[in-house]
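**Student:** structure for the following, please:
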Amino acid sequence: MISDRQLSILNAIVEDYVELGQPIGSKTLIERHKLNVSPATIRNDMKHLEELALIEKLHTSSGRSPSELGIRYYVNQLLKQTSHQQEKKIQRLRALLIENQYDISSTLSEFADELSVASQYTTLVMHPNHNKDIINNIHLIRPNAHLVIMVVVFSSGHVEHLHLASDAPLSNDELMKISNFVTDKYNEWNNYHFEDELMSFVNSNMEKSFIENMLNTIDAHFDNQSNGIYMGGKVKLIDALNENNVSSIQPILQYIESKKITQLLDDMSNSEINVKIGHEIESSLSDISIVTSEYHIDDRLKGKIAVIGPTAMNYQNVIKILNTIW
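**Tutor:** Here you go, the predicted model:
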């Protein structure tokens, strides 16, 4: 347990270390924060914080750096404070969707870049799961004898063009009839009634096979898309690492480019802001932190955001930014 004054000192050490990038001594704390206590009192409080492993002495100088445990303590207090604050939500994604003519991929890529500029860290934006979206319409177009293009229109305004290889000799009228049936019944796919309705609708095994191929193609496409990640400010991750921890850049990039980051975002599934620090992410990742949250395209369609930076991150600014996103 630490006193209010010791908590203030810990907070000051974390914030000064983030800003200055070097160990913080009692003299620096007194000068920067106008503390109305003696240097001896500050040193005693710092000694207590060191005994609790919240700060550590890495060099021969009198300065102290926040430990991973100390940063966690600081972040927990920060999250507790911000959970009671009602920030004005900014629906930037809606504006970006309109600007990009409802192209979600272009929108999320631009969104990731904007977040990176605002936070000054690397950002990841995960593609939303379209299984939660509603399909308003499916149109079938046959450009040649071997290909059918499915134009899938969602309630969010997003449109997908999917290619379906098929030699089935179906007329335009038959394709329209099938597209109307699938549009109407898509949400019942995998429902035990669907197979009966499908059998009563189709006139041949060819039509049945074509419709099943359609549905499987749509599901496979959206399963792949749900793992899609858009990155902004990749170079900022390298810039944030100094000569002491630059060797950690390879495992960090490997982690980001693997499916582990997707799993982490899925596990941090609630709408609140979450923070993972250093070894909390993975044993080999002692030098970074990941702050995650949700974004909304509409009430149903949601995705995940991650801001990645050094453990000495400006958590206050990052959490404030994420707290304004709807």
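**Student:** please make it C-alpha for all contacts and neighbour counts, starting now.
**Tutor:** Noted.
**Student:** three-state assignment of K27?
**Tutor:** Following DSSP: H, G, I helix; E, B strand; the rest coil, we place K27 in the helix state.
**Student:** quick one: contacts for it?
**Tutor:** Going by Cα atoms under 8 Å, 6 or more residues apart in numbering, K27 touches P39.
**Student:** equivalent analysis for P143, please.
**Tutor:** Contacts of P143 (Cα under 8 Å, 6+ apart): I149.
**Student:** and it, that's in a helix?
**Tutor:** No. Counting by three-state DSSP, P143 falls outside a helix, being strand.
**Student:** hang on, H139 in a strand?
**Tutor:** Yes. Counting by three-state DSSP, H139 falls inside a strand.
**Student:** gap between it and D173?
**Tutor:** Applying Cα to Cα, to the nearest Å, the value for H139 to D173 is 12 Å.
**Student:** looking at these two, which is more packed in?
**Tutor:** H139 (19 against 9; other Cα atoms under 10 Å).
**Student:** buried sites along the host helix or strand of I218?
**Tutor:** Following DSSP states H and E, one finds I218 within helix 205-225. The neighbour-count check on helix 205-225 (16 or more other Cα atoms under 10 Å) flags 207-208, 210-211, 214, 217-218, 222, 225 as buried.
**Student:** do stretch 131-151 as well
**Tutor:** Buried residues in stretch 131-151, counted by 16+ other Cα under 10 Å: 133, 135, 137-140, 142, 148-151.
**Student:** same question, stretch 53-66
**Tutor:** Across stretch 53-66, burial judged by 16+ other Cα under 10 Å covers 54-57, 63-66.
**Student:** which one of the residues you listed is nearest S289?
**Tutor:** For those, the residue nearest S289 by Cα to Cα is P66; the value is 13.9 Å.
**Student:** measure the closest residue to the closest one other than its chain neighbours to S62 for me?
**Tutor:** The shortest distance from P66 to any non-neighbouring residue, by Cα to Cα, 6 or more residues apart in numbering, is to I55 (4.2 Å). From I55 across to S62, the span is 12 Å (Cα to Cα).
**Student:** can I assume P310 is in contact with L241?
**Tutor:** Yes. Shown here, P310 and L241 form a contact pair, counting by Cα atoms under 8 Å, at 6.8 Å.
**Student:** in the stretch 51-200 of the chain, which spans are helices?
**Tutor:** Listed in chain order, the helices of the stretch 51-200 of the chain (DSSP state H, counting those that start in this stretch) span 68-82, 92-99, 104-119, 172-185, 194-201.
**Student:** and for comparison, fold this next one:
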Amino acid sequence: MPEDRRLPSEDRRLEVLRAIVEDYVETQEPVGSRALVERHQLGVSPATIRNDMAVLEEEGLIAQPHTSAGRVPTDKGYRLFVDRLSQVKALTSPERRAIETFLGGAVDVDDVVQRSVKVLAQLTNQVAIVQYPSLTRSTVRHVEVVALEGARVLVVVITSSGRVEQRIVELEATPGDGLLSDVRSRIMTAAVGQRLPEASLRLADVIGTFAPADRPLVTSVVTTLTHVFSDERSDERVAVGGTANLARFGRDFDTSIRPVLEALEEQVVLLKLLGEATTDPTVRIGLETGTEGLPGTAVVSSAYGTSEQALAMLGTLGPTRMDYPGTMAAVGAVARYVGRQLADG
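**Tutor:** Predicted coordinates for the structure are as follows:
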């Protein structure tokens, strides 16, 4: 008899909760005890399942939206479901190939970010959010100082994240090739391999190594580089994709979809939603997002970067009724691939 192989009551109730979450995510309909018996091999009678559902409801893990209706998970229920996940759903071979093929064709960091947004939105059918690599967390890979017409030079900075920043510096006099070569060499020696904040400090010492007559030019170049290295605004750039996917979930959000759309227009809100950097996918459900007006929303996010340093965050936003194992797998896979792309770039 099925009753002979039943789990301890607490473990069995967790299995019932898991089944309710999975069915509700798939069908968008409240789940009843009869459906659980028919769809899942729980090894107990319908009466036992009804008792388990009553306990889960008392604990605030499921709720009954209408009289005589089945049950739906609450935010607390989703939270327990995610916390008790024994494993994240593996990506299929076509999904892995899609990531590798699509991101493998990127030509620069901007292209990597834009492609990441598209593939993440396609894999999850949610809104994808990707923060551009942080300049302040990057190291200097290369600095170039190029003479332009007249008393101007072009300063180019390439970071470890693949970011390329260019600035034109207006000078008081046209510099000679020998001086520019010397400036480039000493700046490279001082800055390459350093994190940008530390590179700024080291560049200040470079000015004093030049003859007094050359210091105004060097000061202009170093000042421009220091501004590039300390430009915190660059850390606030976010790309968003897949907003149209929200149309599929209109009835999932607690009140209306409008607050979600308004949040997607605010860069500061998006950065807050992505949360703090962590290399493992992080799930925040409902009020856990810390953003008012988004109680029916869940965010799955992860840091991306090198093994030594997280460069930025990426993730997805959708309704609390989402495929958490699949979304966590997609977010984690894209984050790892983007990190490798930038490290190899």
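**Student:** between helix 172-185 and the helix holding I218 of structure 1, find me the angle.
**Tutor:** Relative orientation of helix 205-225 of structure 1 and helix 172-185, computed by axes from the mean of the first three to the mean of the last three Cα atoms, to 10 degrees: 50 degrees.
**Student:** neighbour-wise, which of P310 and L241 of structure 1 wins?
**Tutor:** Between P310 of structure 1 and L241, P310 has the larger neighbour count (other Cα under 10 Å), namely 22 against 19.
**Student:** give me the neighbour count for R50 of structure 2.
**Tutor:** 16.
**Student:** map it onto structure 1.
**Tutor:** When structure 1 is aligned by TM-score structural alignment, R50 of structure 2 is paired with R43.
**Student:** verify the stated contact: that match with S26.
**Tutor:** Yes. Using Cα under 8 Å, R43 of structure 1 makes contact with S26 at a distance of 6.2 Å.
**Student:** and A303 of structure 2, that one's in a strand?
**Tutor:** Yes. Membership of A303 of structure 2 in a strand is supported by three-state DSSP.
**Student:** quick check: chain neighbours aside, which residue is closest to it?
**Tutor:** Leaving out its chain neighbours, the residue that sits closest to A303 of structure 2 by Cα to Cα, 6+ apart is M313, at 4.3 Å.
**Student:** now do the same for that neighbour: its match in structure 1.
**Tutor:** Checking TM-score structural alignment: M313 of structure 2 goes with K304.
**Student:** helix, strand or coil for its match?
**Tutor:** Secondary structure assignment for K304 of structure 1 (three-state DSSP): strand.
**Student:** and what of E29 of structure 2?
**Tutor:** coil.
**Student:** give me the distance between the equivalent of it over in structure 1 and V291 of structure 1.
**Tutor:** With the correspondence set by TM-score structural alignment, E29 of structure 2 lines up against Q22 in structure 1. To V291 of structure 1, Q22 of structure 1 is 23 Å away according to Cα to Cα.
**Student:** if you count surrounding residues, which of these two has more?
**Tutor:** V291 (22 against 12).
**Student:** what separates the more buried one from M231 of structure 1, distance-wise?
**Tutor:** Distance of V291 of structure 1 to M231 of structure 1, given as Cα to Cα: 14 Å.
**Student:** alignment lookup: P259 of structure 2 to structure 1.
**Tutor:** Under the alignment (TM-score structural alignment), P259 of structure 2 pairs with P251 of structure 1.
**Student:** mean shift of the host helix or strand of its match relative to structure 2?
**Tutor:** Using DSSP H and E, P251 of structure 1 maps to helix 249-257. Averaged over the aligned pairs, helix 249-257 of structure 1 sits 2.5 Å from structure 2 after superposition, using mean Cα distance after the TM-score superposition for structure 1.
**Student:** one more: stretch 5-13 of structure 1?
**Tutor:** Overall, stretch 5-13 of structure 1 averages 0.7 Å from its counterpart (mean Cα distance after the TM-score superposition for structure 1).
**Student:** residue range for that stretch in structure 2?
**Tutor:** The aligned range for stretch 5-13 of structure 1 is 12-20, by TM-score structural alignment.
**Student:** what residues does the matching stretch touch?
**Tutor:** Stretch 12-20 of structure 2 is touched from outside by 6, 31, 36, 40, 42, 49, 52-53, 56, 61-62, 71-73, 77, 81, with contacts defined as Cα under 8 Å, 6+ apart.
**Student:** try stretch 44-62 of structure 1
**Tutor:** Contacts for stretch 44-62 of structure 1 (Cα under 8 Å, 6+ apart): 2, 6, 9-10, 23-25, 63-71, 73.
**Student:** quick one: what's aligned to E149 of structure 2 in structure 1?
**Tutor:** By TM-score structural alignment, E149 of structure 2 lines up with N144 in structure 1.
**Student:** how much space between its match and P169 of structure 1?
**Tutor:** In terms of Cα to Cα, N144 of structure 1 sits 11 Å off from P169 of structure 1.
**Student:** same thing with F154 of structure 1?
**Tutor:** Distance from F154 of structure 1 to P169 of structure 1, by Cα to Cα: 28 Å.
**Student:** the two: who's more crowded?
**Tutor:** F154 (16 against 12).
**Student:** pretty sure that one contacts I138?
**Tutor:** No. Using Cα under 8 Å, F154 of structure 1 makes no contact with I138, being 9.0 Å away.
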